[in-house]
Structure formats: structure tokens, C-alpha cells
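Engineer: Fold the following and give me the result.
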Amino acid sequence: MLFSYLISEQGLDERINEVFGNATGWFVDAILAEIPLTSTTGIPWVLLILLGGAAYFTIYFKFINISGFGKAIRVVRGTYDGLEKAADNERDNTSEIKGEVSHFQALTTAVSATVGLGNIAGVAIALSIGGPGATFWMVLIGVLGMSSKFVECTLGVAYREVDAEGKVYGGPMYYLRKGLQEKGFPKLGKVLAILFSIMCIGGSFGGGNMFQINQAFKLFEHVVLSPHVSLQGQGWIFGLIMAILVGVVIIGGIKKIASVTDKIVPVMVVIYILAVIIVLGLNWQKIPDAFAAIWQGVFHPEGVIGGFIGVLIQGFRRGAFSNEAGIGSSSIAHSAVKTKFPASEGLVALLEPFIDTVVVCTMTALVLIITGQIHTGVEINSEEGILLTSSALESGISWFPYILTIAVMLFAFSSMISWSYYGYQAWSYLFGRGKKTEYIYKFIFCCFTVVGAAATLTAVTDFSDTMIFAMMVPNMIGLFLLSPKVKKELKLYNNAIEEEVS
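Structural biologist: Now for the predicted structure:
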């Protein structure tokens, strides 16, 4: 009874929100400080850096997001696997191909963390603010983000570390420290790596864990249980079950996580896309009108504001951003790939924003538009957003909300196990790589799963999501300074392919 009370909404929400709200309000305000666009509207400065960086990398790498797309597909399919065995590049001329997972597994692990509730609730929020035109800006942001993802994931592999047991440690922590040291900024690199690690740990507990489980439970309770059964104050039971399932997977490390995500991700994406396609098929006559509405609203002020603020702020904060491009988190998963060519995984990584933003988010937007679920100018929260999408699917076939519930639970589960890996990598960077250190982090992570399902935790989630936002600051500094290194790696890989073909 005491345990149930302590983690119930009545016993936990008020105290924990007050503590986090008072202690971290200044941090949230600083990260989300806005640059005014109009007398009533502004854009957080961090978003301008993300967009500016994505545009810069797109131009600097000669539109790699487009020119490298076909090659990325071929890498995932294994077309160039023969290059790995014959590789004799300047960094590693051994016969051993270091890494723990395949290109496909690295991609699915990263996609499992990015394809989530932001692609469902975040899109509804964006359209509610900006109307159908917000969809165009959402897609544009996704396309530009492909270039940022290419840069950070190439660096993740280039500067990773592999221990005696073959376990890989990589991500912004390592390319910030080692890369900036090469550039002659060793102190700056160490400071930025530590800052990134702290923020990544906080983000893993909040946006990558508590928010995911909280929203999954709310939809499960609304669709499956309501109005027959109420679990008011009993969310911890749902959280405990999920914590056990998550614990079973994450205890095995990246190999176990990848072996799960390479099965879950295709299933969850297919389930969701099939449901959306059926609704679109039933309303196929309205699809041209939906595209027309999107185009007409592209340069409407509401469309612009909705696309940037709705998707980039609400979509990011309420789903760990649509694709996390520029944040650096995905590079942690991609660092574990089996390859001798860092640029090969950078190319694979650029597929992520295409999948989760260009494809999944666009299809969600079309369903919301043609089913008339969006009322522009009425701002909604993430819970209302996910219920709007549920209603849109229900308009096609009455039992579709149950399908969405399954998809959302898979989204949440896969995001949690992937973010646990991100958080642990940052944790091990700060506190060491021993088994004891690993199990302490994973135990804490599972405890937060129970807490996340039991309470609303508004202030905690806001803070944690803001920490994910803040990961961008040290990461983008590293990406700008180390972009010549990425260009060198891309040239190396392209030359190897040309030699193989010739």
C-alpha cells in the first residue's frame, strides 16, 4: 500500500514537479529562450542553430542528402560489404572488421529511438498550430536533417573506441574529446564531452524513458481499458511490467538491443503505415485536396509558424524530436557498426530522417488532414495529439485505435531500449566501464520507467526534454569544426567504391 501510494499520481506528482520545477526552471528558460519573429511569436535560438547547421552541411557536402541516397540504400543491402574485407585504409589495416552490429541493425536501433510518439502526437500538434502547410516545412526540415545525420554518424565511427572484448564505445563524447584534441583544442573538447554526457543521461531518463512510457500508458488506458476499467493511480503496474521487459533486453547490451530492434522496427513501422494506407485508401478521393491544402498553406504565416514552432518545438520536446538530426544521439548507436569506413555508416544514417520525418510524419499529416481532425489555431498538448491521430484512424475502421495502441507501445518500448543504450554510453564515459557501473545505470533507468507510468511529471519531462535540446550545443560545435574530417572520410570511401567497380 505504501509503495503504491508513493508512486501514485497523488503521492508523487506534486512533490517531484515542484522540486524539478524550482531547481531547473532557469535551465529550461535559457535553452528555450526565443528570438522574436513578430510581436507575439519567436523561435528558440537552439532551433536556428539546428536549421542553420543542417543547411550548411547540405551545401558543404554538395547535397549529400540527395546524391548519397541511392548509395545509402546499397550499403544497407550489403552491396559494398566486399570492400570491408579488402580494406586497407590509413586508420586500420588489420584484417579484423571492428564493431558489434550490421549496418541494418545500427540503422534500426537508431530509427527505433527516433520513430516514436513525436511522429504521431507531434504532427497533430504542428498542424493544429500551423494548418496543413506545416507539413511542407516538416518535410523540408527532415530533408536538411539528413545531412546533419550523415556528419555526426560518420564522426561517431571515426572516433569510436573498441575495448579488448570488442565492445564499442562511441558518440559525441568521443569525437568531441579526440577530434577537438586533434584540432588543437583539448580542453574545449573535454569540457564539451562532459557537458554532452550529462545532458544525454538526463535525456535518457526523461524524453527517452518517462515520457515514452507515460504516453503509451495513457493511450492504452484510453483505448483498451476505458470505460470498462480504470487504473487511476495504478499506472505503476503497467510501468513495472514494461520495466521488466526493458531490463531483460538492455542487460544484454547493444547486440541484444540490435537483435530486438531489427525485428521490432520493421514490424512497428509496417503496422502503422499499413493502418495509415488503409485510411488513405478509403478516402483516396480526398488525397489531391489534401496535397493542395498543404501547398496553399506553405507560405501562409500560420503554416510557417506551425512548421517551425509546432514541429521543431512541440514535435521535438514531445517525442525526442522527429529525427534528432544535429543532436548527436543517433551517432552513439551507429558507432557500433561493423565497418572500416566511417563514411559508409554516415550514408546509412541519412536514411533515418527520411524514414521518420519524410515518410512517417507526412503520412500521419495526410490522414489528419483528410479525416478533418485538425482545427487550425487550437493548440493542443501531446496527449490530445495522440488521441487525434487515434480518432483519425478510427474514422477508417472502428478497431484501428487498437492497432495504433500496439504500434505506440512498440514505439515506446523500442525508443526506451535504444535510449537506455545512449544514456549508458554517456554514463560509462563519466563513471567508467565496469559491470557494476553498467548495472547501476540500467537499474536506475528501469526505476524511472515505473515512475514515468505512475505520474504526469510535467516539470521533470520538460527538463529532460530540454536536456536533449541542449545536447545540440556541444555537438554542433564539434560538427562544424570536424566537418573537414568527414569530407576526407567520404572521399576515402568513394575512392574505395570506384576502385572496386573498376
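
Engineer: C-alpha from now on. contacts and neighbour counts both.
Structural biologist: Will do.

Engineer: what are the ranges of the helices in the stretch 351-500 of the chain?
Structural biologist: 351-353, 362-370, 382-394, 400-431, 435-454, 458-501 (DSSP state H, counting those that start in this stretch).

Engineer: Skipping adjacent residues, who's closest to E9 in space?
Structural biologist: Computed as Cα to Cα, 6 or more residues apart in numbering, the closest residue to E9 that is not its neighbour in sequence is A455, at 4.6 Å.

Engineer: and the helices of the stretch 351-500 of the chain as JSON lines, adding distance to G306 and mean neighbour count?
Structural biologist: Putting the helices of the stretch 351-500 of the chain into JSON lines (distance: least, Cα to Cα, whole Å; neighbours: other Cα atoms under 10 Å) gives the following:
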{"stretch": "helix 351-353", "distance to G306": "19", "mean neighbour count": "27"}
{"stretch": "helix 362-370", "distance to G306": "13", "mean neighbour count": "23"}
{"stretch": "helix 382-394", "distance to G306": "14", "mean neighbour count": "22"}
{"stretch": "helix 400-431", "distance to G306": "24", "mean neighbour count": "24"}
{"stretch": "helix 435-454", "distance to G306": "29", "mean neighbour count": "20"}
{"stretch": "helix 458-501", "distance to G306": "19", "mean neighbour count": "19"}
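
Engineer: compare with the first, here's sequence two:
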Amino acid sequence: MVFACPVCGEEVATGVSVPLVVLWLFGGAIFFTLRMGFINIRGFWHAICVTKGDYDDPEHEGEVSHFQALASALSATVGLGNIAGVAIAISWGGPGAIFWLIVAGLLGMSTKFAECTLGQIYRKVDPDGTVSGGPMHYLRDGLATLKLKPLGVVLATLFAVVCMGGSFGGGCVFQVGQALEALRAELLQHDVAFLDEHPWVFGMVMAVLVGIVIIGGIRRIAATAEKIVPLMCGLYVVACLYILVANYRELPAALVAIVEGAFSLQSVYGGCLGVMVMGIRRAAFSNEAGLGSASIAHAAAKTDEPVSEGIVALLEPFIDTVVVCTMTGLVIVVTGVYDPEGPFAEFVESGKGAPLTAEAFRSAMSWFPWVLTVAICLFAYSTLISWSYYGERCWSHLFGRRTSLVYRLIFLGFVFLGSIITARNIIDFSDLMILSMAFPNILGVALLSGQIRRRLDDYWHHYKTGQLARKRGKRRR
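Structural biologist: Sure thing, here's the model as predicted:
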């Protein structure tokens, strides 16, 4: 997945190479933004209206509301990548990584729209009302409409395999490991070494809590997510704002460092490119735009208009990356904890992003790390339950619904395993599995982009002429 990209006739600096998947994701995001006529900008306000329920109809097929689908997908994306991942990106790539996080998030809104629209178009609704959707379906069935059925079957199978791997890695083991590190570090600050000596206890508790929810499927996951996501996002953003206000004198310098760092040419071997790669890579891991995973959750939404769910989905990268990740990044920069030669160099070197962010919170108020620790545990928990659903849908695609219980037990085993695996290995495995999902997904979505654009144009015409509101018996808003 990684190759050394030549810059000005030379290879990129030692330790800085350009992952092919970064070019694939970034190029795909630019393509979909242009192909869909900047839907990430013109569809933003309408997305808020649809999410609020202005166009909801409970009679439509599906298992969850627009908001529940958004909350379920956000509970998977707003996770430790927003806290630990951003801290790692800044530690390894400098403040400039924040700029590229934001750029990737804004462009990723169009990618998310495209893939989640397809998730609705090609979803399957069983007689009992259970919905199955996502790249496994639109790659196989969608490409068949283009007379590319063999390619579709191969891509769908490949996606299902790597998505299952991603559910065990970034969607499970990484979340548990980073949450454990944050809680363990905070307890050690108070001379409590229990989790340092018995980390498996944390894994066991998390496995039980996750098991209680995932046994109920997407309905219970969505019901849990719609309560947890607003709480954890609100709590975290308020805490970040407090720290930024407390360090308001440092904000101008931080913003300058972010912009200068984004276009840094300190190294003739591509310092700017290295920062860009780190920012986009962590943005992809955080908001998952281009990976196709969110379309699995959005496929379950109650609607008869696929484009409307794609419109809702484009809010995810904005909330996840442009808002939450940027908040984390600013806190890390204004407090200066990312310095590799500073007092927290151990966390920087070992890739322990959660404890690093905790130290940034501690600089504002001694008890603030506990707020972060609670947020981290909520983020990790919500990500676990949503990614278990993603992985289970892929498992069912390969082995049938009757074997779903086997997957759930394996997933819970990985939850426990996450408490005893080192952070560096988790990060590498997580990136490999999750980012691999982008190759089959973006290829398929690009090939099907003509179908999406035609549906978007038709939907947008109805929206602008007020026909969407009349169709649902509501006044136009």
C-alpha cells in the first residue's frame, strides 16, 4: 500500500513515503466533488433539514430514522481517531497536518454522499424488515448493470474481507487499546496501578458492555447511538472550547503554525508532502469517507429516496473532521504537548495519542483529563458497537445470516484482545485493514457515478421546485 513518491527528482525524505491509498482517497474525493457539482457545499443546509426529520415518513421501508442512521455512522467515525489519531498526526507531521485534515474532511463530504446514496439504491429488504446494504451490494449488483458482473463480484468479496479485518482492527482493537491507555495513564496519576497490572479486566468489561448492545442488531445499536453521540460530542467540544479560551493568547501563533506547517518546505525532500500525507491519512481513518463503511448503516434508514440519505451522510465528515478533529488539533497545538523533544516525548514516540491529548487537557485544569477519559471511553464504546454491525453485515454477505452469532463472538474476543496488544502494532494493522477498503469501494463508486449524478439532478430539481415537500404532505422549508 505504500511506495516512495519522487519529489523534484529525489525520493521523499527518509521515513516519509506516500501511501498509494492516500492518493486514491484524495483523488477520489476531488473527483466526486467535481462530478457531483460541489454537493458538499450546495447540499449542506438541506442535509440539516433532512436530518431534523423535515422529510421523514415512518411508512417507508427501513429500520431506523435519518437521524439514527447518521448517529450510528457517526458513532463509528467519531472515535479514537478524533482524539488519539489527531494527536498522532500532529506529533509525527506537525501542526500543518490539521490543515490537510480539514481539506480532506471537506472534500470527503462528496465521497460520503456518493457511496451512501448507492448504499440506499442497492439495499436489500428481507420479508422480516431486516435491511442489508453497503458496498457488498452496490459493487456486486451495481456493476452488474454495467455488464461488469465478474468485476463486481470480485470487488464485493474483497471489500467484505477487508471490512471484516477493519472491524477487528481499527473498529475494535485500536479503540480498546487507546481507551485503556488513557484510563490507565489517568489512574497512574493518582497512584492506582490496577489496570497497569491487570489490563485484561478492562477488556473483559468492554466485551460485556458491547455484547449487551450488539445482540439487538441495528435497531438497538441505533437507539444507543442516538443517545451517546450527541452527549459525547457535546461534552468533548465544550471541553475543547474551554481550553482554547483559556489559551486564547496562543491561538494566533497556533493558526500561523498550522498554515505554515501545511506548506512547509523545510526539507528539499518533501517536508510539505509528508505533512499532507499524515493529515489526509488520519482524516481518512477518522471520517472513513471513501471506505464505504458508513453506507452499511445508512442503507437501513427509512426512506424511498436514496439521494436524501446521501445528503444526510455528507454531514459526517464535516462533524467528524472539520469540527471534532480540528478542535483536538487546536488543543494539541496551543498547549504544545506534541513536541517530540518535550516532556511527553515518550507518548509521541510510542504512538500513544490518547494520553498525549490527556496531557493537553491537564494543562488547562487538573481534573480535565477525567472529562477526556470519559469522552474517550464513550467514543471507543460507540465505535465498537457500530463497527461490529459493519463487520457482521460483511460476514453475513460471505457466510450467510445464520452464522452471524459466530462473528459476534469473534468480535467480542477481539475486544478483549485489544487490552493486551501494543499501540504501535494496533495502529499499523488498523491502517492496513481499514484503508484497504478504499480500493474496491472508490473504483466501484466511480464507475457508478453516472447513476448517482442522474438521480441527484432529478432529486435536486424536485427539491428546488418544492415537490419533495408536497410529496410528503409538508410545507416547503
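
Engineer: TM between them?
Structural biologist: After superposition, the two chains reach a TM-score (TM-score structural alignment, normalised by the length of structure 2) of 0.90; 454 aligned residues with a Cα RMSD of 2.0 Å.

Engineer: host element of the aligned partner of F150 of structure 1 in structure 2?
Structural biologist: Aligned counterpart of F150 of structure 1 in structure 2: F113 (TM-score structural alignment). Assessed by DSSP states H and E, F113 of structure 2 sits inside helix 96-121.

Engineer: chain center to that helix: distance?
Structural biologist: 10 Å (Cα atoms, centre = their mean, to the nearest Å).

Engineer: what sits against I215 of structure 2?
Structural biologist: By Cα atoms under 8 Å, 6 or more residues apart in numbering, I215 of structure 2 lies in contact with R408.

Engineer: got it, and N495 of structure 1?
Structural biologist: By Cα under 8 Å, 6+ apart, N495 of structure 1 has no neighbours at all.

Engineer: ok, now with 10 Å
Structural biologist: Contacts were defined as Cα atoms under 10 Å, 6 or more residues apart in numbering; by that measure N495 of structure 1 touches E489, V501.

Engineer: For K167 of structure 1, see how far away it is.
Structural biologist: Applying Cα to Cα, to the nearest Å, one obtains 29 Å for the distance of N495 of structure 1 from K167 of structure 1.

Engineer: Q285 of structure 1: neighbour count?
Structural biologist: Look at Q285 of structure 1: counted by other Cα atoms under 10 Å, it has 11 neighbours.

Engineer: My reading is that it lies in a helix. Confirm?
Structural biologist: Yes: under DSSP: H, G, I helix; E, B strand; the rest coil, Q285 of structure 1 sits within a helix.

Engineer: What's the match for it in structure 2?
Structural biologist: Match for Q285 of structure 1 (TM-score structural alignment): R249.

Engineer: There's contact between that match and L255 in this structure, I believe.
Structural biologist: No: applying Cα atoms under 10 Å, one finds R249 of structure 2 not in contact with L255, separated by 11.3 Å.

Engineer: Overlap of the contact sets of these two?
Structural biologist: Taking Cα under 10 Å, 6+ apart as the criterion, R249 of structure 2 and L255 both touch V334.

Engineer: Report the separation between the spatially most central residue of structure 1 and V223 of structure 1.
Structural biologist: Nearest to the mean C-alpha position of structure 1, counting by Cα atoms, centre = their mean, stands T114 at 2.7 Å. As judged by Cα to Cα, T114 of structure 1 and V223 of structure 1 stand 24 Å apart.

Engineer: Now distance to H228 of structure 1 too, for the helices of the stretch 351-500 of structure 1, in CSV please.
Structural biologist: Shown next, in CSV, are those (distance: least, Cα to Cα, whole Å):
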stretch, distance to H228 of structure 1
helix 351-353, 39
helix 362-370, 28
helix 382-394, 18
helix 400-431, 15
helix 435-454, 20
helix 458-501, 27
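
Engineer: Of those, which is nearest T135 of structure 1?
Structural biologist: Checking those against T135 of structure 1 by Cα to Cα gives helix 362-370 as the closest, at 6.6 Å.

Engineer: quick check: that closest one aligns to which part of structure 2?
Structural biologist: Counting by TM-score structural alignment, helix 362-370 of structure 1 corresponds to residues 326-334.

Engineer: Superpose on structure 1 and give me the mean offset of that stretch.
Structural biologist: Average distance, stretch 326-334 of structure 2 versus aligned residues of structure 1 after superposition (mean Cα distance after the TM-score superposition for structure 1): 1.3 Å.

Engineer: Report the distance from that stretch to the chain centre.
Structural biologist: Centre to centre, stretch against its chain (Cα atoms, centre = their mean), the figure for stretch 326-334 of structure 2 is 18 Å.

Engineer: and what of stretch 258-274 of structure 1?
Structural biologist: Counting by Cα atoms, centre = their mean, stretch 258-274 of structure 1 is centred 15 Å from the centre of its parent chain.

Engineer: Check which residues of that stretch are buried.
Structural biologist: By neighbour count on 16 or more other Cα atoms under 10 Å, the buried set for stretch 258-274 of structure 1 is A258, S259, V260, T261, D262, I264, V265, M268, V269, I271, Y272, I273.
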